[in-house]
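*Asks:* Give me the fold of what follows.
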Amino acid sequence: MENRWSLIKSISDEPTGETKYLGIGDVCNTLVNYIQSEKIVTPMSIAIHGQWGSGKTNLLKALQKNLHENKTKVVYFDAWKHESGNPSVALVGKIMKELSGDTTMIKNVVKLAADALIRKTLDMQLDEVANRLSEGMEASESLSEVLEKKINREIGDDKKLIVLIDDLDRCDIENTLQILSLLKLFLDIKNCVCIAAIDFHRVEQAWFSKYGIKEAEESELKKEGRQYLEKIFQIRVPIPHPRNEQKFEYIENLMKDVPREYLDLFVKFGPSNPRAIKRTINLISYRSILCTSDDKEMTAFIWTLLDENFGSKELIKVYDKFESEGGFIQVIDGIQTDGNRFQNTMSSVHRPQNCKIKFQSMGNILEFFKTTSGMFREMTSPKGSIVKDFSKLYSSTKQLQD
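*Replies:* Coordinates of the predicted model:
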């Protein structure tokens, strides 16, 4: 095995719309085919459901790239970037800007939207505001009617307006619920498809927090919150959980030239979430700079996976215990000759409830350290240099706990 890796480089966390990895391509193709087919009945509202960092933004970017411009007009909107203002008003302005070059019309509709959204009554007849805004708007028109007229005029029957809303669940409670209210406007407009990246659980929590509902309690308000989301989104599309072979392919692409056994260890004991995978690789890259041995990427890799599974506070305790028993590397090496002694050492310091789920069994811990022990034997640096690497990684991690 090559025991000197090419430097593990940091990776940008910016989603690019890449569909090759983690099963995103299949979901993207299915959605594109459905949206552009005759099967879809508009208006339609679709939720892309997934946890933080699971790839929701990447899927929206992929849709933006793959929806055909002759069949769709795509408006991409990042709600969180407008968090400091009013995301709902900004969304209306973005749609109007994409549909029309008439700056006066855009300005007037945004004013109308601002008034309606501040009142939080989006479907009311805004006679007072409309009287002040006479440029092309009849006094009896509501915001919904203005939008519908403009969308129908610009889109027609040959195209669909696709509104992609990203990072909705990162907004504060009021803005999140307000944008959801705004989405109801588009549920009455023909040829309009709204697709929002959203973690349903977080939005439910926003609803519960707004009305002071405890997570464990059952109440009519709690049921109403879930029904509210179900009424807005006719279809929920989950971000797929990657299979091990998909995860391996993705990680192998991000960490080129890393030996197979290390990639296998990452697949089994590293995170599955795409953003968390990149965060972990970037941490390995940074930590390798702290080290000085020829095997610095390897030591940084092992330490970071330990940190990922034990958690920093628990890892510090494990390291201290191993050092008191004869040395961090020496104790791990001893697992091959005396597994019972190693297990007793671990049991004296390790509390499974304090660790992440993959390390909440002694069997998983033993498997990890047995593999790690074999890796130590293949390192080419003097043992003293490797010991210094782990000492530096330990000190850096411990300082974060002070």
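*Asks:* CA atoms for contacts and neighbours, from now on please.
*Replies:* Will do.
*Asks:* Phe200 and His49 touch, don't they?
*Replies:* Yes - shown here, Phe200 and His49 form a contact pair, counting by C-alpha atoms under 8 Å, at 6.5 Å.
*Asks:* Would you mind stating the distance between Ile224 and Tyr319?
*Replies:* Rather than Ile, residue 224 is Glu. Distance, Glu224 to Tyr319, by C-alpha to C-alpha, to the nearest Å: 50 Å.
*Asks:* Which one of those two is surrounded by more residues?
*Replies:* Just comparing Glu224 and Tyr319: by other C-alpha atoms under 10 Å the higher neighbour count belongs to Tyr319, 19 against 12.
*Asks:* another one to check against the first:
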Amino acid sequence: MAKIAPFQGLRPTSDKVSLVTTRSYDDYSTTELAYSLEFNPFSFLHILNPAYANQQKVNIEKRYKAVATKFLDFKKEGIFVKEDKPVFYLYQIESKNHQFIGILAGTAIEDYQRNAIKKHEDTLEYRVHTFKDYLHFTRFNTEPVLLMYPENLALNQWIADFKQRESLYHFSTSNKEKHTFWKIDDRADQQWLVEAFAAIEHLYIADGHHRSASAELLLNEEQSSNNPHLNYFMSFLIAENNIKIYEYNRLIHDLNQHSKADFLELLSEKFSVKNKKQHLWKPTKKSEFAMYLDGEFYALQLKNNGQIDDVLSSLDAQVLYTELLHPILGVEDLRTDSRIEYVPGTESIITIKEMVDSGEFEVGFMLYPTNVSEIKELADNNQIMPPKSTYIEPKFRSGLIIYEI
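*Replies:* The predicted structure follows:
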């Protein structure tokens, strides 16, 4: 049983929504960030990056309080409007190749605690505490946890029918996406959604493990405040067949003191290795790996992979680590080893090639994407994926809807 609830969202006024909303802060290059801050006074980036001197020397508390102050400035200037009652939202994102649609709602931290909301990624304690502090000082969140639910024909039909109603927003963004947004404020519609999700046994976190863990930690620390908003975190609920999963590819700075010949020989003990020369090649199925080394692409296939009988051990990211990155290249902790970097599968393999050709990295590896069934099986068995195994879309725009605490 999944418990969802409407909430009094705060959102940009209709005339400013395309100016206010932004991609994730980390997606912006230094140049893009500077341009947006200079030429768009309504950008939510002004809140995330409030103007103060020597920001690298400002402590966390002062920085987050500056975010809160800038947020209040936006509210006072009438850039945001608050709903007059709790609502749900329906949100559709259209890109060139994909269309995503889902429900924006509050989801119960109680469900997260009792594992009705299931996890497949580990969290880093310092990141959980950092975002908890952010929530504590700013008292708002604009990044919902992406939750997936099993394919549901009744929900599909309800969403299709509701899409015929007049939207609240319809706007395009500079990355050529179209965004359509509906408010669900009718009590009968809200009750139907509450009952529909109550009939779903489990929800699965697709993206947002640190955000959900931070919300739980904040609730635990502030339970005596009796603040009802602490009992929920904002979520974007989407059907599992409507998400898009990309791989994270790996780049390694060196060959762990091996010569190219020695490295290829060690590699051939565990993998069948086929030289694809200059052909831009990437994996076409599970258990295949692509490698780019010294100006050439290679196809790798693990030998004797029939012996692997559990989902974690059979994950391509895990296979690459246990059979190659760790024993041959000496990569220890995938989270902290400075010799490895990650490139999401949304980037072209030419990016991998160029980064290796530049001399910054010695070798690059490309993987085949994980699928939803693997994520769910891991979560059902309380197993954890290796770091940087999945890059999942859709990505929510900052500043579109704000959940105040």
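*Asks:* Give me the TM-score for this pair.
*Replies:* After superposition, the two chains reach a TM-score (TM-score structural alignment, normalised by the length of the first structure) of 0.25; 163 aligned residues with a C-alpha RMSD of 7.0 Å.
*Asks:* And the helix or strand harbouring Val273 of the second structure, what does it pack against?
*Replies:* Using DSSP states H and E, the element containing Val273 of the second structure is strand 271-277. Judged by 3 or more C-alpha pairs under 8 Å, 6 or more residues apart in numbering; DSSP states H and E, the packing partners of strand 271-277 of the second structure are strand 296-302.
*Asks:* ok, then the element right after the strand it packs on?
*Replies:* Counting by DSSP H and E, the next helix or strand C-terminal to strand 296-302 of the second structure is helix 311-314.
*Asks:* buried sites along the helix or strand following that following helix?
*Replies:* Toward the C-terminal end, the helix or strand that comes next after helix 311-314 of the second structure (DSSP H and E) is helix 316-320. Of the residues in helix 316-320 of the second structure, those buried under the neighbour-count criterion (16 or more other C-alpha atoms under 10 Å) are 316-320.
*Asks:* I'd like these written out as CSV, with distance to Ser272 of the second structure added.
*Replies:* Converted to CSV, those look like this (distance: C-alpha to C-alpha, whole Å):
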residue, distance to Ser272 of the second structure
Asp316, 15
Ala317, 17
Gln318, 18
Val319, 14
Leu320, 13
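*Asks:* Now for the closest residue to Tyr169 of the second structure other than its chain neighbours, how many residues are close by?
*Replies:* Among residues not flanking Tyr169 of the second structure along the chain, Phe181 sits closest, at 4.9 Å (C-alpha to C-alpha, 6 or more residues apart in numbering). Neighbours of Phe181 of the second structure under the rule other C-alpha under 10 Å: 19.
*Asks:* next helix or strand past the strand or helix carrying Phe181 of the second structure?
*Replies:* Phe181 of the second structure belongs to strand 178-184 when assigned by DSSP H and E. Using DSSP H and E, the next helix or strand after strand 178-184 of the second structure towards the C-terminus is helix 187-198.
*Asks:* now the angle from that next one to strand 178-184?
*Replies:* Per axes from the mean of the first three to the mean of the last three C-alpha atoms, to 10 degrees, the angle that helix 187-198 of the second structure makes with strand 178-184 is 110 degrees.
*Asks:* which helices and strands does helix 187-198 of the second structure pack with?
*Replies:* Counting contacts by 3+ C-alpha pairs under 8 Å, 6+ apart, helix 187-198 of the second structure is packed against strand 4-5.
*Asks:* List of residues touching the strand it packs on?
*Replies:* If you take C-alpha atoms under 8 Å, 6 or more residues apart in numbering as the criterion, strand 4-5 of the second structure is touched by 88, 105-108, 194, 197-198.
*Asks:* C-terminal to the helix or strand containing Gln205 of the first structure, what's the next element?
*Replies:* Under the criterion DSSP H and E, the helix or strand holding Gln205 of the first structure is helix 200-210. Downstream of helix 200-210 of the first structure, the first helix or strand assigned by DSSP H and E is helix 220-232.
*Asks:* Buried ones in that following helix, by neighbour count?
*Replies:* 222, 225-226, 229, 232.
*Asks:* same question, stretch 88-105 of the second structure
*Replies:* Neighbour counts over stretch 88-105 of the second structure (16+ other C-alpha under 10 Å) mark 88-94, 99-105 as buried.
*Asks:* burial count for Tyr246 of the second structure?
*Replies:* For Tyr246 of the second structure, the count of nearby residues is 20 (other C-alpha under 10 Å).
*Asks:* Same check on Arg119 of the first structure?
*Replies:* Using other C-alpha under 10 Å: Arg119 of the first structure sits among 10 other residues.
*Asks:* Please tell me how far it sits from Leu177 of the first structure.
*Replies:* To Leu177 of the first structure, Arg119 of the first structure is 14 Å away according to C-alpha to C-alpha.
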